[in-house]
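Asks: got a predicted structure plus its sequence, pasted below:
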Amino acid sequence: MPFPDEVAPVRVVPARAGWAAEGSELVASLDRALGPLAVAVDHIGSTSVPGLPAKDCLDAMVRASDLDGVADRLVALGYRLRPEPWNAEDVTWGEAWPKRVLAPAVGARRCNVHVRLPGSGSARYALLFRDYLRADAEARDAWGRFKLRLAASVPDIAGYGQIKQPATEVLMRGAEGWATRVGWTENRSEG
């Protein structure tokens, strides 16, 4: 659930050119703040895909072996640890992976910082989502149309998420096929 200052209807907007620069700034600030605690920091999610409509909320992923150490460092910097159980674990293709998700300080740029283990299925999934939709304009455009229609008909974040989750799994089956065809791996990820 969102923090009280984040409560608002789901609003998916057309892609914004500025998201790439804002994502780069967020990644750089996290990288500086975390130093050697972070194995890698990436801009992920819909705002990382040029041309894809999205909620105006950046997503970044920190890959780190010490999830709690990273979360503690970010909390000390003003981020807020999301307390819900689903923000402590991802289930990717039936396998559970630990994670932490943090929100920004009150009044800061809307974002989610996902902290995942390097080499985990959930870290791979996030990078594959981004890279697949960057590479396949048809899939990107179809996904964008779906998200715009969904947000227009289900503006409640819980309902939006419940419908989007199984649809994401369908999208990601196509992404897995693409990854096999092109030889994609998370180590050859597209930044």
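Replies: Noted; the coordinates are in hand.
Asks: hey, let's count contacts and neighbours off CA atoms from now on
Replies: OK.
Asks: Pro123 contacts Arg116, doesn't it?
Replies: For the record, residue 123 is Ala, not Pro. Yes. Judged on CA atoms under 8 Å, Ala123 makes contact with Arg116 at a distance of 6.0 Å.
Asks: mutual contacts of those two, please.
Replies: Met61, Arg63 (CA atoms under 8 Å, 6 or more residues apart in numbering).
Asks: with neighbour numbers in mind, choose between the two.
Replies: Neighbour count, other CA atoms under 10 Å: between Ala123 and Arg116, Arg116 has more, with 28 against 23.
Asks: what's the distance between the more buried one and Gly183?
Replies: Distance of Arg116 to Gly183, given as CA to CA, to the nearest Å: 23 Å.
Asks: repeat for Val62
Replies: 24 Å.
Asks: neighbour count winner among the two?
Replies: Shown here are Val62 and Gly183; by other CA under 10 Å, Val62 has more neighbours (28 against 9).
Asks: the more buried one: which element?
Replies: strand 58-63 (DSSP states H and E).
Asks: now the element after that strand, going C-ward?
Replies: With secondary structure assigned by DSSP H and E, strand 58-63 is succeeded by helix 67-76.
Asks: for that following helix, packing partners?
Replies: Packing partners of helix 67-76 (3 or more CA pairs under 8 Å, 6 or more residues apart in numbering; DSSP states H and E): helix 18-34, strand 80-81, strand 95-103, strand 111-116.
Asks: tell me how far it lies from the chain's centre.
Replies: 18 Å (CA atoms, centre = their mean, to the nearest Å).
Asks: one more to weigh against that first structure:
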Amino acid sequence: MTNPKYQIVDYKESWPQEFAQIARQLREGLGDQLYPLLFRDCLRSHPKTAEAYAHLKRMLAEHLAEPSMYPDVKDPAVDLIYLAAEDWAEQTNWKPGRSDF
């Protein structure tokens, strides 16, 4: 069942620039700000995981009857990816890079 309120659109290369004006700048070493940087870098290093995560998000957006449940259903998958990302960071001696914004 597709929810008529929401539409899935393809990623646009221009989005980082378009949304930069509203995006919060991430600075190295600030606790919870490391989370999105590590998540991003790990997914970039593991394209199959990134593809599976994108597929999950598309399927949830398309088939979830109640859109407000989206974060609750998606969060366990995000937690699993992040736990693997922490291991990956330790194994690779990952250091946070710059934000894309």
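Replies: Sure thing, it's come through. Quick caveat: nothing in here was measured; it's all calculated off a predicted structure.
Asks: any idea what the TM-score is?
Replies: In this superposition the chains share a TM-score of 0.74, using TM-score structural alignment, normalised by the length of the second structure; 95 aligned residues with a CA RMSD of 2.5 Å.
Asks: thinking again about what came up before, tell me the angle the strand holding Val62 of the first structure makes with strand 95-103.
Replies: Computed by axes from the mean of the first three to the mean of the last three CA atoms, to 10 degrees, the angle separating strand 58-63 of the first structure from strand 95-103 equals 130 degrees.
Asks: so what does strand 58-63 of the first structure touch, helix or strand wise?
Replies: helix 18-34, strand 40-44, strand 111-116.
Asks: repeat the analysis, applying 7 Å as the threshold.
Replies: In terms of contacts (3 or more CA pairs under 7 Å, 6 or more residues apart in numbering; DSSP states H and E), strand 58-63 of the first structure is packed against strand 40-44, strand 111-116.
Asks: what's the lengthiest helix in the first structure aligned against in the second structure?
Replies: With secondary structure taken from DSSP state H, the first structure has its longest helix at helix 157-182. Matched against the second structure by TM-score structural alignment, helix 157-182 of the first structure falls on residues 67-92.
Asks: returning to that earlier point: mean shift between the longest helix of the first structure and the second structure?
Replies: Per the superposition on the second structure, helix 157-182 of the first structure and its aligned residues are separated by 1.2 Å on average (mean CA distance after the TM-score superposition for the first structure).
Asks: Ser122 of the first structure belongs to a strand, doesn't it?
Replies: No. Looking at Ser122 of the first structure with DSSP: H, G, I helix; E, B strand; the rest coil, it is helix, so not inside a strand.
Asks: surely it touches Glu89?
Replies: No. If you go by CA atoms under 7 Å, Ser122 of the first structure and Glu89 don't touch, sitting 9.2 Å apart.
Asks: quickly list what's touching both of those two.
Replies: Residues touching both Ser122 of the first structure and Glu89 (CA atoms under 7 Å, 6 or more residues apart in numbering): Trp97.
Asks: buried set for stretch 35-47 of the second structure?
Replies: Neighbour-count burial for stretch 35-47 of the second structure flags Leu37, Leu38, Phe39, Arg40, Asp41, Cys42, Leu43 (criterion: 16 or more other CA atoms under 10 Å).
Asks: so which bit of the first structure is it matched to?
Replies: Under TM-score structural alignment, the match for stretch 35-47 of the second structure is residues 125-137.
Asks: off-centre distance for the matching stretch?
Replies: On CA atoms, centre = their mean, the centre of stretch 125-137 of the first structure falls 12 Å from the chain's centre.
Asks: try stretch 130-144 of the first structure
Replies: 15 Å.
Asks: burial count for Phe146 of the first structure?
Replies: 15.
Asks: now do the SS call for it.
Replies: Once three-state DSSP is applied, Phe146 of the first structure turns out helix.
Asks: residue in the second structure paired with it?
Replies: Match for Phe146 of the first structure (TM-score structural alignment): Leu56.
Asks: excluding sequence neighbours, find me the nearest residue to its match.
Replies: Of all residues not flanking Leu56 of the second structure in the chain, Lys74 sits nearest, at 7.9 Å (CA to CA, 6 or more residues apart in numbering).
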